[in-house]
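*Asks:* Mind looking at a prediction? Sequence and model below.
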Amino acid sequence: MPEILPGPQRLLPPQQPPVRGHDRGEGGGEEEGVLLRVLPGPFGEAERAGGHAQGVHPGDPPPGRLAQQLQSRRGQRPAAGKTAPEGLQLPGRGQAAVPQQPGHLLERGPGSDLLHRKSGEEQHPRLAIHAAQTGRGRHDPFQSFSDLGVHWVSPFQSVSLPIPSSARPGWVVNLDFKINLTHGTVWSVDDRFLTAQEAAAELGISLATLYAYASRGMLRSEPVPGMARAKRYRREDVLRLKEKKELRRYPEQAAEKAAPKALSWGMPVLESALTLIRDGRLYYRGRDAVELARTSTVEEVAALLWTGDPGDAGRLFAGEPPPIGWPLPGGLTPIERCQIAVPLAGAQDLAAWDLRPAGVAATGARILRFMAGVAAGYPPSSSSIAKLLQFGWAQGRPEVAGPIGAALILAADHELNVSAFTARCVASANASPWDVVSAGLAALKGSRHGGHTERVEALFREVGTAEEARQVLADRLRRGEPIPGCGHTLYPDGDPRGAALLEMAREIAPESPEVELALAMADAYRELIHEHPTIDHGLVALSRALELPERTPIALFALGRTIGWIGHAIEQYGVDKLIRPRAAYVGEMPETA
């Protein structure tokens, strides 16, 4: 579809606040700032060239009700070379929702002439535009910059500002409704935060009570950038606190509502002392996981999670691991070899039925060393876990052992993910630790969990070189295909594990084309969809920097996560209670007699 407004782009400078239509006191409103991009207008260019911008003719206003509105303001129509509204950008796909004629913008219903594509949130662009048909308390959807004392309504306060000097006179679209707007170089509304007033209203409390909650650590507040005294609150924290309040006041009704949410990034459903995710950081028993990855061995972190004391590592890993007493089929991935070997070894380990904490920790050490040998294709030995894997994957390169160990530590546990919850369910039935690990492997292998790492590996192969990263990812967006390896619900500001692994790869092989590719892809994530690389991206980047075999990233993920599964099993054995949730029946009811 030809552009409505051809011509070189001219964006308002990022340091300026977003320009929005202002009702000059009429209508008021507390909406968050709505954004607009402007560019040198083709009105004058078309006139100078003797042609017409699409649907816009010199001297002729657009048709319809909008024509009457613009006709009454003819004196403010942009002259040659001035600015006009540009199409609004929709996040998650990178496409523009652009009317074919300015006269039809905000005037038609869902049948307007807009691009027939969906936004990243499955909201049709034309519906998003249609939701904002009128001006803020005014009747004219278009206003000239010269008609405005530009007014910025942010999520936190309202500020009157002069028109940016770089913005030439043009037209501003008044929008009532906050919609999906651009992820690009212009400003974006941040839905992750609430103002104090919004947070108090959501919780049904006064501002004084809200501030008391924040001072007691029940709710996090943080300063608003550029506003000395203003505070903002994370939406997820407010909603979580609201759910807790409802659960205390109306336990039966709240439980019915909370149960489905708890199964998908919702309220905690059980207690654990292993892993904490807070303020964008990951902690194992109160210790920063990234710091542990740089300063501790795999065995020490395993002991920390299993017994609470990293000093127990020497005692736990002193014995010999069980041998691989049978041949394994060829052509299998490391994960598949483990899925075959673990149940067989478990059937022969009678000591594994000692389900007391010390007994399970000792069994965990045997399992971990056995699996490392199976995954590496190297006989299990008394060597360290990282060294054993280096023998199998990078023989003759002892410097690789340290980064391998760091990757295992960063993958060791991550709260109540799907494989950890699976492990706890199996442990709650008093199955052996070998069975717990077998179940964890099955869950982790799925493409929505650890198997996602293989999708990231495939993406690296698809991109090929750093120079192609941005274009390949943009093509994926254009085709409506997902981009794996970036964006994590629990880390809106970036996965610290992914960042640490990328930094390690850069330190190990700063001149490597593989590292250059990984960094270019990370930059493209941030530029195109405002997401950060996850642990999956980091594992692939590190494996390629170390020149490890294919399918190694998911093997690192599984071996590291085995440490966490054993830790969760120890906790669950101690609870001595079967995990048995109830289902809400939604099927056909039986006939009554």
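*Replies:* Looks like it came in fine.
*Asks:* When you work out contacts or count neighbours from here on, use the C-alpha atoms and nothing else.
*Replies:* Noted.
*Asks:* What residues sit buried inside the longest strand along the chain?
*Replies:* Secondary structure of the chain per DSSP state E: the longest strand is strand 227-234. Neighbour-count burial for strand 227-234, counted by 16 or more other CA atoms under 10 Å, picks out K231, R232, Y233, R234.
*Asks:* Kindly reformat those residues as JSON lines containing distance to L490.
*Replies:* Shown next, in JSON lines, are the buried residues of strand 227-234 (distance: CA to CA, whole Å):
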{"residue": "K231", "distance to L490": "22"}
{"residue": "R232", "distance to L490": "19"}
{"residue": "Y233", "distance to L490": "16"}
{"residue": "R234", "distance to L490": "12"}
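*Asks:* okay, pairing it with this:
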Amino acid sequence: MDWIDAATAADRLGVKPATLYAYVSRGVLKRRHDGRRSMFDAAEVEQLARRGRPRGQPPELVIESSITALGLDRPYYRGHDALSLARTHPFESVAELLWTDSPGTWPADPSASRGGRDLHEAADPGGEALSRGAGAYPVGRVVSLSESAGRGVAQGEAAAEPGGFWAGEAGALRAAVAAQRGLPVELLPLDRLQVIVTVLGASDSLRHQLDPASVAATGRRLISGLVDALPLVGEGTTGTIAERLWPRLTAREPAPALVDALRAAMVLLADHELAASTLAARVAASAKADPYAVVLTGLGVLGGPLHGGASYGAERMLAEVTDPGLAPRVIGERVRRGERIPGFGHSVYKNGDARGAALLDLVESAAPGHDRVAAARAILSETRRRRLPEHNIDMALATLAAVAGMVPGAGEAVFAIARTAGWLAHAMEEYGKGTLLRLRASYTGPPPNPPTRPT
């Protein structure tokens, strides 16, 4: 069997590379990976070229993007395996990678230097960097709003310079917290995030600066604000985005291995090509909506049960399995009712989502013998016995939330905050194009009835 690369396949078919990968996602073409390259069966490409455009398929919008490629079971961020990044890099570095056109401008190692300064020095001018396992992650000298408000942080104080630590603008954070005071206590975090984004955007006089450097700076402020404006559940802390997010989702002490699993989850969820929320975000960006409006658009779509909201459904399903022996009944009842099993199956990864497998392994390593991990494994065993689709990252995210004792809907919040990095990366591409994304409908209604002219 002869294999050809993507450029050769696209040239033979007379299509753009983005269209070629669309054929892969629809099952029209198969591919394999040769290192970091996608390879295609030459005979299959030739057969498709002679047959012409696949019939019976509606025309689809194809958007050229250099951000994320979808492999057989995982995404690649600007050519880098997302699973490898999740093992080695802080979320902040991966976000910077997504926002940067050239991979060479971001640190290849968490302790690598940038601009002549070590990341620790840039992130922590006082020299108080904290080591986390094999790598050292930058520590931001910023406290949660509830803490900083009592320490006299001046309005306008922030630190979000490239290569430095991430922080929100203190006055905007105070406003975002104040806006939540009348909300129901039991409101899910994802609903709070929509309020927070709205207030942060209204408070940011730089939100209409759409050049890449300004959007990246906005992204640092925005993601920091999304985390630091959530209500504290546990004891507030400084540190990386993952470390600061932990006490916003759980009252438990931050076990280093579980915090690291949270960091890895955020890396794995940072982008996923043109998922539904990302497409919506790109349409908003093509109309020159500001970054806050772009993220608000993405949040509105993400909460659907067929997208990021699936983790909430998986959380509730896992909660029903109070003992591993109950897994057959819980799954069986859903199958009998004809319900979708949340956290299982994927529209792209037909043979399994490697992100979910990697995250579940991390959680199990962090909490060996935990009853919630045992319940999750029992669910997986039952779905496999029934030959149902493999689990995806939503199921692993729900398991992480259960093991860490997180608040209901925590998985959605992790998903949303992480995916904000991807939405803004895609927004940058649209801002650079300067053209409006305009989909066309295939009209199926009654024929138009033109007005009659008076005689």
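*Replies:* Received, thanks. Keep in mind the model is a prediction, meaning the values are calculated, not measured.
*Asks:* ok, back up a step: for the longest strand of the first structure, name the packing helices and strands.
*Replies:* Judged by 3 or more CA pairs under 8 Å, 6 or more residues apart in numbering; DSSP states H and E, the packing partners of strand 227-234 of the first structure are strand 193-195, helix 196-203, strand 221-224.
*Asks:* K242 of the first structure is nearest to which of those?
*Replies:* helix 196-203 (5.7 Å; CA to CA).
*Asks:* measure E45 of the first structure to A67 of the first structure for me?
*Replies:* 21 Å (CA to CA, to the nearest Å).
*Asks:* Once aligned, what mean separation remains between the longest helix seen in the second structure and the first structure?
*Replies:* In the second structure, assigned by DSSP state H, the helix with the most residues is helix 410-433. Its aligned residues in the first structure lie a mean 0.9 Å from helix 410-433 of the second structure after superposition (mean CA distance after the TM-score superposition for the first structure).
*Asks:* give me the stretch of the first structure that that helix matches.
*Replies:* Using TM-score structural alignment, helix 410-433 of the second structure lines up with residues 552-575 of the first structure.
*Asks:* Return the set of buried residues in the matching stretch.
*Replies:* 552-573.
*Asks:* Same question for stretch 46-57 of the second structure.
*Replies:* For stretch 46-57 of the second structure, burial by neighbour count (16+ other CA under 10 Å) applies to L48, A49.
*Asks:* same deal with stretch 341-353 of the first structure?
*Replies:* A341, V342, A345, G346, D349, A352, W353.
*Asks:* residues in the second structure matched by that stretch, start to end?
*Replies:* Under TM-score structural alignment, the match for stretch 341-353 of the first structure is residues 196-208.
*Asks:* Quick check: closest non-adjacent residue to A352 of the first structure.
*Replies:* Nearest non-adjacent residue to A352 of the first structure, counting by CA to CA, 6 or more residues apart in numbering: T363, 5.7 Å away.
*Asks:* quick one: the helices in the stretch 451-593 of the first structure?
*Replies:* Applying DSSP state H, counting those that start in this stretch to the stretch 451-593 of the first structure gives helices spanning 452-463, 469-478, 496-508, 513-529, 535-545, 552-575.
*Asks:* compared with the second structure, how much does the fifth one deviate?
*Replies:* On superposition with the second structure, the average gap between helix 535-545 of the first structure and its aligned counterparts reaches 0.8 Å (mean CA distance after the TM-score superposition for the first structure).
*Asks:* In terms of secondary structure, what does that helix contact?
*Replies:* helix 452-463, helix 496-508, helix 513-529, helix 552-575.
*Asks:* so can I have CSV of those helices showing distance to S432 of the first structure?
*Replies:* Shown next, in CSV, are those (distance: least, CA to CA, whole Å):
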stretch, distance to S432 of the first structure
helix 452-463, 28
helix 496-508, 30
helix 513-529, 40
helix 552-575, 9
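*Asks:* show me what contacts V373 of the second structure?
*Replies:* By CA atoms under 8 Å, 6 or more residues apart in numbering, the contact list for V373 of the second structure reads V363, E364, A367, T399, V403.
*Asks:* May I ask which two of those residues are separated the most?
*Replies:* Using CA to CA, the two most remote members of those are A367 and T399, lying 10.8 Å apart.
*Asks:* who's more crowded, the two?
*Replies:* Neighbour count, other CA atoms under 10 Å: between A367 of the second structure and T399, T399 has more, with 28 against 18.
*Asks:* now for the more buried one: what does it line up with in the first structure?
*Replies:* Structural alignment places T399 of the second structure opposite A541 in the first structure (criterion: TM-score structural alignment).
*Asks:* Pretty sure that match sits against A520.
*Replies:* No - using CA atoms under 8 Å, A541 of the first structure is not in contact with A520; the gap is 11.2 Å.
*Asks:* Check the gap between R294 of the first structure and E454 of the first structure for me.
*Replies:* For R294 of the first structure, the distance to E454 of the first structure equals 25 Å [CA to CA].
*Asks:* more neighbours, those two?
*Replies:* The neighbour comparison of R294 of the first structure against E454 (other CA under 10 Å) goes to E454, with 22 against 17.
*Asks:* could you check the distance from the aligned residue in the second structure for that one over to A413 of the second structure?
*Replies:* Under the alignment defined by TM-score structural alignment, E454 of the first structure corresponds to Y312 in the second structure. Distance, Y312 of the second structure to A413 of the second structure, using CA to CA: 10 Å.
*Asks:* next one: G309 of the second structure
*Replies:* For G309 of the second structure, the distance to A413 of the second structure (CA to CA) stands at 10 Å.
*Asks:* still on that earlier bit, list the ones among the contacts of V373 of the second structure that the first structure also has?
*Replies:* With both residues aligned by TM-score structural alignment, their matches' CA atoms under 8 Å, the contacts of the contacts of V373 of the second structure that the first structure also has are V363, E364, A367, T399, V403.
*Asks:* Now do the contacts for the closest residue to L258 of the second structure other than its chain neighbours.
*Replies:* Using CA to CA, 6+ apart and skipping residues adjacent in sequence, the residue nearest L258 of the second structure is A366, 5.8 Å away. By CA under 8 Å, 6+ apart, the contact list for A366 of the second structure reads A257, L258, A261.
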